[in-house]
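A.B. asks: Build me a model from this:
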Amino acid sequence: MSDLFDGPAECAAGLTVHGADTVDATAPASARAAVTAAGLPGRLAGKDPTIWGPDAEDEARIRLGWLDTHRRSRELLPQLAELKAELGDLDHVVLAGMGGSSLAPEVICRTLGRPLTVLDTTDPGQVRATLGDRLDRTVVVVSSKSGSTVETDSHRRAYWQAFLDAGLSEAEAGRHFVVVTDPGSPLEATATEMGAFFILADPEVGGRYSALTAFGLVPAALAGVEVAELLDQADMLADSLGGERDNPALALGAALGAAATSGRDKVALVSDGTGIEGLGDWAEQLLAESTGKSGVGILPVVVESPQSPGATGADVLTVTYGGALPVGAVPGGGITPDLAVNGPLGAHFLAWEYATALAGAVLGVDPFDQPNVTESKQNTSRILASGAPTGTPSFTEGAIEAYAPAGAPGDLAGALRWLCDGLGDDGYLAVLAYLDRSADAGAADLRPLLATVTGRPVTFGWGPRFLHSTGQYHKGGPQVGSFLQITSTPTEDLAVPGRPYTFGQLQAAQAAGDREALTGRGRPLLRLHLTERATGLAQLRDAVRGLGARQ
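C.D. replies: Alright, predicted model coming up:
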C-alpha cells in the first residue's frame, strides 16, 4: 500500500480525505488532471448531463437532483415533526424497503444510536419474527421509488393482514403505515386506498443516491434522529463541489477512478471505528450498481474491521472511513490504508455520491442506470409463474445438499476447494446467502474465513438484498466472479396475502433466477442447500476452516 502521508490531505466542511494524491500518482495517467482539464468538477456541481456521453444524457438529465436535494429536503422538516408527534405512541419503526430505500436509513440510525428494524428480506422466518415483534406499537414505513418492488409489496401485504388479524379496523390499520414513494407511482394510489400517511420523494434522485431525500430521512426521523443536522452537514460540503482544490469529494472520486483504471478495481471498505457505523454497506450498493456494467466496474468489498482478512491485495484499494478525527490522530483504525475518509455522516453521503458519479466518468459508464438488475427480477417472475426448477443434488453430506457444476469434486471439502482454487489472479468470490439475516447471522462468518483460504477478495450478501446492490456488478461488471450460493427450505412458510405464492416460494424463485443469470454467463457457481440450517451452517464453517488448516 501507499504511504498515506506522502501527499496533503484534502478537507472541506469537516470532511477529510487522506492519500488521494498518492493513489492518483500511481496511475499511468493522472485521473485528477484529466477530470479537471475537462472541467468536470464545475460541470458536475452544475448538473451537466453531458458528462457521461450522449447515450447517458437523457437519464442523467433527470437523475442529478442529489447534488442539492439536501436543500429541498428542508421542506420536509415541519411535516416530519408533525408526523413524529402524530405517531408518538408507535415507537417500533419497521422499514420495509430494498436497496437504496433501506441502506441509508440503516446507516443513519446505527451511527446515531437510534432503533430501526429493517425488513429487506423474503425469508419467511425473518418476516414472521418481525411481524410478531411489538405489533401494537409498530409503524411500518413502506419505501419504494417505483412503487412496484415485489419484496416491499409483499411486506406491506403481510403487515396489513397482521394488523387486521389483531382486531384493528382498516382505518386503524392504515394509521400504522407511512408510505414513501415517487409522485405518480402505483404505491401513491395504494397509500390513499389504505388511509396511510404518505410522503412523496424527490423524483430527480435515483434510489442509491437518495440518502438525503425522504427515503433516508422519513424512517430516521420517526426513529428519533434529528435529521436537520445531516442536511446541514451536506450543505456545508456542497459549496466545495465545484472547486478544483480543497474538494475532498473530487479527491475521492479521482482516486477511485485512477485505481480502477490501473489494476486496483476492488475497493475494501473498512470502518476505522470512529463512529460511522455501516457506511460500507451503503457505499457497496452505490459503487457496485453505479459502476458495474459494460464489463467494467469497481467491486466494493465490505470488511468487518481493520484486522479482518481481505482488506488488502495487489488489486485492492484499501479505504477506511469514519467520523471526524482529533488533530494529530492517525487515520485508518490500526492499518495504513490507501485512502482514509473522515467526517460527519451527511457530508459522507454527498461526497461518496459525487465521487461515484465522477468515477463513472473516468470509467466511461453511466452511473445512473442499472441495466442488469431487471434480469433477475424477470427470471423471478417467470419462475414464480412456472414453478422453481427441480434437480438432483450432486451429492449430500450431512445437512448439506450440494448442486455443483459438471467436473467439480463429489465431496464438500473438494467442491469448496475447487471453487476457491478457480479464482485466478483477478477473480473474486461472492457468497450469496438466501437465509435469515437475524437467526442465521453466523453465515456472515464465511466471508473472512474464505478470504483467509483464498487470499482473494471475498464479498458476502444476504439475498435478495444484494440483488438490489452488488447483483448489478455480478452480471454487468468484469466476468471474473465465482459464486457460492446458500439456500435452505424454511421450517415454516408464510403466505403473501393476496398473492398466489408464499414468502418461501418467492425466496426460492429469487435464488433460482439469480443462479440462472449467473450460470448463463458461464460463471462458476456452487449451490449448497441446507436441509437443517443451524447444523448445515456449522458444518459449512467447519469445512471452510478445514481448507485453511490444510494450506
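
A.B. asks: all contacts plus neighbour counts: C-alpha atoms, from now on.
C.D. replies: Noted.

A.B. asks: Now do the buried residues in the one helix or strand L419 maps to.
C.D. replies: Mapping L419 onto the secondary structure by DSSP states H and E places it in helix 412-421. For helix 412-421, burial by neighbour count (16 or more other Cα atoms under 10 Å) applies to L412, A413, A415, L416, R417, W418, L419, C420.

A.B. asks: what element comes up after it heading to the C-terminus?
C.D. replies: strand 428-433.

A.B. asks: contacts for that following strand?
C.D. replies: When contacts are defined by Cα atoms under 8 Å, 6 or more residues apart in numbering, strand 428-433 is touched by residues 420, 423, 443, 446-447, 456-463, 466, 480-487.

A.B. asks: now, among the buried residues of helix 412-421, which is nearest to P337?
C.D. replies: Of all the buried residues of helix 412-421, the one sitting nearest P337 is C420; the distance, using Cα to Cα, is 26.0 Å.

A.B. asks: Could you also give me the structure for this next sequence, so I can compare it with the first?
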Amino acid sequence: MSFRISVSGAASDAVRRTVPVLVADLVASGITGQDAELWGPAAEDEASKRLGWTEAVAVSRPLVPEIEALREQLEADGVTHIVLGGMGGSSLAPEVITRTARVELTVLDSTEPGQVRAALADRLAESAIVISSKSGSTVETDSQRRVYEQAFRDAGIDPATRIIVVTDPGSPLDESARAAGYRVFNADPTVGGRYSALTAFGLVPSGLAGADIAEILDEAETIELSLAIDSPENPGLVLGAAIAATVPLRDKLAIVADGTHIVGFADWAEQLIAESTGKEGTGILPVVVEKDAPELSAGLADLQVVRLVDDAGDQIFSHHDTGEIRVSGSLGAQLLVWEYATAVAGRLLGINPFDQPDVESAKIAARGLLDARPEPAPAAFVADGIEVRGTPDVIGASSDLVSAIDVLFEELPANGYVSVQAYVDRVAHPELARLRDLLAERAGRPVTFGWGPRFLHSTGQFHKGGPAVGVFLQITETPAVDLAIPDRPFTFGELIAAQASGDASVLAEHGRPVLTLTLTDPAANIATLFDAVG
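C.D. replies: Here you go, the predicted model:
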C-alpha cells in the first residue's frame, strides 16, 4: 500500500467517533466530485473555484513530456543549475520533492539582500530561474524576476533563454512574460497555491532540476481510489479526523520526521494545515520538530504528535497508550492524502479551508510602508548591538535583552505558543533555527520557527486568524550590503524591513505581544542572543 496510518489514544477515539459520520455524509466522494457545499454556505463560492487539486494527477500528466523536453534543451544550452523564485505553495512543494529525490534546486524564497546576492553569484552562467507566482503579482517573485533579468543582461545572456514562468492563465505575470518571450507554463486556476504540489507549481521546477516527476504522479495515482471511496479505511478521512476531531481539540500538531525517507515534508504540511485551518479564532497549529524536541516529552494536553515514518504498520487503528498518529508512504501519495485530510479537517472545524483572509493584511501593511517609507521607529533600547523594539506590554516592562524575553514569556498563556520569525539570511545563518528548541525548553510550550518573509505565506494566516494565544519573537537584521531592485523605488533591504514591520503592526493590531530584535551585526549578535535566551 502506498500510504499507511495508525492512530492511538485521543486520535484513535476521534477516528472511531468521527469517521463513520464522514462516511455517512459522503464527504470523501463529495470532495472528489468537487462538491462545494461540503464546507457550508459561507465557503461555497470559494470552494467552487478551488477543488481542481482532486484531478491534479490527470491534468498534470501532459506536462511531464513538456518539462522533460525543456530540461533537455536547457542542458544542451549548458544550463546545469536551476533556481526557483517562489513563495509559500510555489516553493515548499518543489523543495520537498527535490530534496527527497536528492537533486539540486536553489530555492530563493526570500527578499533578504544577502540571500538574493548569494543566489545571483552562484553559477549565473549555467543557471536558469523558474519564477512561480499564482497571482502573478507577488512582490517577492516580481523582485526576484527583475534582479535576475538585470543580471542575465549584464552577463550578456538573453533572459528569454533562462527565465521560465509558472503562473495562472491571464495573470499580470502571464501577460508580461509572454510579451517578453519567456517560456510560460500555465497552472490550473482552480487550485489554490498550498494545494498545488501536483500541478505545474510543484512539477516544473522539480522536473527541470532532475526529479522524476512522472513517478510522483504515479505514486499519487495509487492512492486516488482509496481517497475517493466513502469507507472507514479511507486514509484522508482517518487522518483528517485524527488531527481535527479530538475532544477536547488538540490544536497544536507536532510533526516529526522519525525515519522517513521523505526530506522536509513537515515544512510543506505546515503551510497546508496552518493557512487552511487558522481562521475565525480556530485552527490547527503545525509545529515542526526534531525527534528530541522538548515538546514531545512534556505531556502537553493540547499537543497531538504525528510521526512521519517509513513503516506505520499494517493496522489502520491501534490502541496503544502513546496517543500518536504514525504515517508512512510514498511522497506522491502523502501529498494527496494530506490535501484530502486538510479539506476534511476544515469541515470538522467549521471553517473554509480554501481562503486566507488574514494573509493580505500583512501585505497591505508592507505596501503602505514601502509607499511612505517612514524613518524606522527608534529602538526602545540597544543591548550589545541588538536593537530592541516591541509592543508596549512587552517593552514597557523591559530594561535589557534578558528582561525583554522574560516579559514576552510572561505574556504566554497556559494554552499558548511561541512563534519565532527570523527575517534573516537563512543560508548564511542556519544556526538561528536552533533557537527553537532552546525556547521550547524554557517556555514548556510549543514553539514554531519560520524564516521571514516566507512564513507570511504559510503560518502567517494562523497567527492573525487562529486562536489569540501566540506571542511573537521577530528577529531582523541590518544588511551588511543592500541590493537594488531594478525599476523599483525600494531595495531588497527596504522590502524585507517593510514586510517585518508590516506584519508586526498587524499582529499588534490583533492584540498579539511582539518583541522585535534587530541584529546590527548578525555574526556577532547571534551568540549574544543565544546567551540571553539560554
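
A.B. asks: After superposition, what is the TM-score?
C.D. replies: Aligned and superposed, the two chains score 0.95 in TM-score terms (TM-score structural alignment, normalised by the length of structure 2); 522 aligned residues with a Cα RMSD of 1.8 Å.

A.B. asks: how about the buried residues of helix 412-421 of structure 1, which pair is most distant?
C.D. replies: For the buried residues of helix 412-421 of structure 1, and using Cα to Cα, no pair is farther apart than L412 and C420, which are 12.3 Å apart.

A.B. asks: hmm, back to that, what's the helix holding L419 of structure 1 aligned against in structure 2?
C.D. replies: Mapped onto structure 2 with TM-score structural alignment as the criterion, helix 412-421 of structure 1 occupies residues 401-410.

A.B. asks: Name the surrounding residues that touch the matching stretch.
C.D. replies: Outside stretch 401-410 of structure 2, the residues touching it (Cα under 8 Å, 6+ apart) are 383, 388, 394-395, 397-398, 443, 471-472, 513-515, 532-533.

A.B. asks: Go again with 7 Å.
C.D. replies: Stretch 401-410 of structure 2 is contacted from outside by A383, V394, I395, A397, S398, A443, V471, P513, L515, A532, using Cα atoms under 7 Å, 6 or more residues apart in numbering.

A.B. asks: So what does the last one match up with in structure 1?
C.D. replies: Read it as A532 of structure 2. Residue correspondence to structure 1 (TM-score structural alignment): A532 of structure 2 is matched to A543.

A.B. asks: What's the separation between that match and V218 of structure 1?
C.D. replies: Here the distance between A543 of structure 1 and V218 of structure 1 works out to 44 Å (Cα to Cα, to the nearest Å).

A.B. asks: Have a look at the two and say which one is more surrounded.
C.D. replies: Remark: of A543 of structure 1 and V218, V218 carries more neighbours, 28 against 17, as counted by other Cα atoms under 10 Å.

A.B. asks: need the contact list for A402 of structure 1.
C.D. replies: Remark: with contacts taken as Cα under 7 Å, 6+ apart, A402 of structure 1 is in contact with P393, S394, F395, T396, R527, L528, H529.

A.B. asks: so is it in a helix, a strand, or just coil?
C.D. replies: The three-state label for A402 of structure 1, taken from DSSP: H, G, I helix; E, B strand; the rest coil, comes out as strand.

A.B. asks: What residue in structure 2 is paired with it?
C.D. replies: Applying TM-score structural alignment, one finds that A402 of structure 1 aligns to V388 in structure 2.

A.B. asks: which non-adjacent residue is nearest that match?
C.D. replies: If you skip the residues right next to it in sequence, V388 of structure 2 has L517 as its closest partner in space, 4.9 Å away by Cα to Cα, 6 or more residues apart in numbering.

A.B. asks: Aligned to that neighbour, what sits in structure 1?
C.D. replies: For L517 of structure 2, the aligned position in structure 1 is occupied by L528, per TM-score structural alignment.

A.B. asks: I would like the residues contacting stretch 149-157 of structure 1, please.
C.D. replies: A96, G97, T122, V142, V496, P497.

A.B. asks: nearest to P331 of structure 1, of those residues?
C.D. replies: The shortest separation between P331 of structure 1 and any of those is 33.6 Å, and it belongs to G97 (by Cα to Cα).
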